[in-house]
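Student: next one to model:
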Amino acid sequence: MAGRIRSPAAGGQGCGRHGGPFESAGLPWRPGTGALDPPETMPDPALTDPSVVNPAALLAARAEFDAIDDAVHDLLMRRAALSATLAAQGMKAGGASFRPGREAMILRRLLGRHAGPMPRAALARLWRELIGTSLRQQSDFSVAAVAGTEMLARGHFGLETPLRPQATPAAALAALEAGECSVAVLPSPADGEAPEAAWWAGLDAPGPQVVAALPFLMRPGQSVPSALVLARFGADATPRDRGLLRLERAPGTARDAVAAALAAAGLPPRRLLASADGRRMLAEVEGLVAPGDPRLAPLAPFRAAPIGGYAEPEPDGAPA
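Tutor: Have a look, this model is predicted:
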């Protein structure tokens, strides 16, 4: 067989009648998948290409690539079969399939053990696609994305996840509240926004809550998420989270006074934003804050209300 390579269309190792990923996952083997077909071969031009310095070494490397690809493919099919089993057994009902905190911890673990020349961003993108695939297997998952956030939504939830473009944050929130989508992706809040653009000002439990931030792997130099993900349930906690509080302030109350009140209550703000009219404020604090948190009591004059939070994103180019 020297000098001949397998076609990419050939079936992978471990997909045969015995010991393949379908059988190991308890799923029936299905004929016609190519699992038992003999590998197709074709002449390898590397043997006659004069620009190839060491054809034998190249052929050996290609054979190793093929073996690695087959092993990776087997594991991918095994992972997909496990997701299918969870869906078939109804082990995750409703919104339980989407657990943004769990997803963040998966990526943190993988980024923490990652080594070698493969970029961290490539690793994160691969696993985001895998996670998105699992979500679609386990539930009827779709995303409402406000104009300008579509690429972030695609990168986070996967290329095949149904995406419903929305012209405004209000339209995306309406679609989420009506159950027309699983989550909504909205632009990250900015200081000095017009009241109609400050979508966060109208959030209140038990309505839609912020549950994730995009991108999870920040670009070099990026310190603030580009978009936030909202769902009809609260965020699940991880060891490193950011909580969001909606506040109102009376005319004449200085921003520094609000920051001081937050700090005195044990919730020093990492960021403190205000709408253009100055009445509505958004505080980002360390950790998630539950509606009944006793630290909210001293903030009653500001009508402080938690509106969710998100797992702290990871920086690219640095250990997790």
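Student: only C-alpha atoms for contact and neighbour calcs from this point on.
Tutor: Will do.
Student: so what's the residue count around G266?
Tutor: Counted by other CA atoms under 10 Å, the residues lying close to G266 total 15.
Student: so for it, what's the nearest residue that isn't a sequence neighbour?
Tutor: The spatially closest residue to G266, leaving aside those adjacent along the chain, is R295, at 6.5 Å (CA to CA, 6 or more residues apart in numbering).
Student: so how far is A184 from the one you found?
Tutor: R295 sits at a distance of 29 Å from A184 (criterion: CA to CA, to the nearest Å).
Student: before we compare anything, build this one as well:
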Amino acid sequence: MTARAQTKAKPQTSIEVKAETLQSLRLKIDALDTDLLRLIDERSALARDIAAAKIREGVAGQSVSLLRPDREALLLRKLTDAPRKAASDAAVIAIWRELISESLRIQGEDQGGLHLNFWAGDKPAEIFQWGRERFGAAPTQGPLAEPLHVIAAARDPQNIGIISLETRAGAWWARLLAEPAVRVICALPERNPDRPKAFAIAALTPEPTGDDVSYWVTDSRLSESALIEELGHRGLAAEWLYNVGGMKLFALSGFVQAHDGRLDPASGKVLGGLSGIIGTSARI
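Tutor: Below is the predicted model of the structure:
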């Protein structure tokens, strides 16, 4: 018996995978767009209910801040950690930043909404872009003549300040030591905050998110490297950012509270006579 005879003949099968037509794919996108619009509208409509709940649950006679940077950061991390087939992190963050911006616009309708005040120095286009990426299209915005004007405006909970960290602005961030209600709420650009080029400030108290950077100012006469070593001995991982007019700005890893005993100047003059935490930024 030949090898051919020994082998049982198998029927020939052919599975044809028919590619969808361009028209059918476009119809699918159109249907998804309709669903997305409905869901976006439902999400936006909830903003009015949230505004009412904030008033009910807030402290009588006090302004309720629209901003919740901590909640936003936790939401964006959850979304970017979720399984996806194609959408990039950048696209997810950009889309939800706009959704959050629209929600805050609706929540703040009765309060005049949010306003962005800028001091941009020599880079107005970049500061505008970073502010737009972080806070979306909804807030009104405009430049102010001096960083101190931006700080003063930020005392109002409906105002966000964005100030360049270029050295010709001076050590404006040190002024926040005398402005306990106004804190740094994020570093800009948000998508590349390792060496911040600007800070956003607002009249709110940052909350921890589990992955934060805190900002500490000091007039210590120690060198930057010596201060980093000293802070390390105290259990704080520090990175020097700027030195302007004798005032030094450092980034501290983690959520460090203003009353953290490790930064108490009374515990050692090496930390300077004028120092303190000026805010926190959540990593995305």
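Student: TM-score, when you put one on top of the other?
Tutor: The TM-score (TM-score structural alignment, normalised by the length of the second structure) is 0.78; 248 aligned residues with a CA RMSD of 2.4 Å.
Student: picking that back up, of R295 and A184 of the first structure, which one has the most company?
Tutor: A184 (31 against 16).
Student: residue in the second structure matching that one?
Tutor: Mapped onto the second structure by TM-score structural alignment, A184 of the first structure lines up with G161.
Student: confirm its match sits in a strand?
Tutor: Yes. Counting by DSSP: H, G, I helix; E, B strand; the rest coil, G161 of the second structure is part of a strand.
Student: re earlier: can I assume the residue nearest to G266 of the first structure sits in a helix?
Tutor: Yes. The assignment for R295 of the first structure by three-state DSSP puts it in a helix.
Student: aligned partner of it in the second structure?
Tutor: So, by TM-score structural alignment, R295 of the first structure is matched to R262.
Student: hang on, isn't that match packed against R234?
Tutor: Yes. With contacts counted by CA atoms under 8 Å, R262 of the second structure reaches R234, the gap being 6.0 Å.
Student: where does the residue positioned nearest the centre of the second structure sit: helix, strand or coil?
Tutor: Centroid check for the second structure by CA atoms, centre = their mean gives C186 as the closest residue, at 5.1 Å. The three-state label given to C186 of the second structure by three-state DSSP is strand.
Student: please enumerate the helices of the stretch 201-320 of the first structure.
Tutor: Along the stretch 201-320 of the first structure, the segments classed as helices by DSSP state H, counting those that start in this stretch run 255-264.
Student: in it, which spans are strands?
Tutor: 209-214, 217-218, 227-231, 241-248, 269-274, 280-286, 305-311, 314-315 (DSSP state E, counting those that start in this stretch).
Student: closest to A259 of the first structure out of those strands?
Tutor: Closest of the strands of the stretch 201-320 of the first structure to A259 of the first structure is strand 269-274, at 6.5 Å (criterion: CA to CA).
Student: tell me the buried residues in that closest one?
Tutor: Buried residues in strand 269-274 of the first structure, counted by 16 or more other CA atoms under 10 Å: 269, 272-274.
Student: same deal with stretch 88-98 of the second structure?
Tutor: Those would be 93-94, 96-98, for stretch 88-98 of the second structure by 16+ other CA under 10 Å.
Student: from D89 of the second structure, how far out is the match of R295 of the first structure?
Tutor: Counting by CA to CA, the gap from R262 of the second structure to D89 of the second structure is 36 Å.
Student: what is the neighbour count of A61 of the first structure?
Tutor: Using other CA under 10 Å, A61 of the first structure is surrounded by 12 other residues.
Student: so the aligned partner of it in the second structure, which state does it fall into?
Tutor: When the second structure is aligned by TM-score structural alignment, A61 of the first structure is paired with L25. Three-state assignment for L25 of the second structure (three-state DSSP): helix.
Student: ok, L25 of the second structure to D33 of the second structure distance?
Tutor: L25 of the second structure is 12 Å from D33 of the second structure, by CA to CA.
Student: repeat for E57 of the second structure
Tutor: In terms of CA to CA, E57 of the second structure sits 36 Å off from D33 of the second structure.
Student: likewise for N243 of the second structure?
Tutor: On the measure of CA to CA, N243 of the second structure and D33 of the second structure end up 50 Å apart.
Student: what do you get for V184 of the second structure?
Tutor: Counting by CA to CA - V184 of the second structure and D33 of the second structure are separated by 37 Å.
Student: who has more neighbours out of those two?
Tutor: V184 (24 against 12).
Student: what residue of the first structure takes the place of that one?
Tutor: The equivalent of V184 of the second structure in the first structure is V210 (alignment by TM-score structural alignment).
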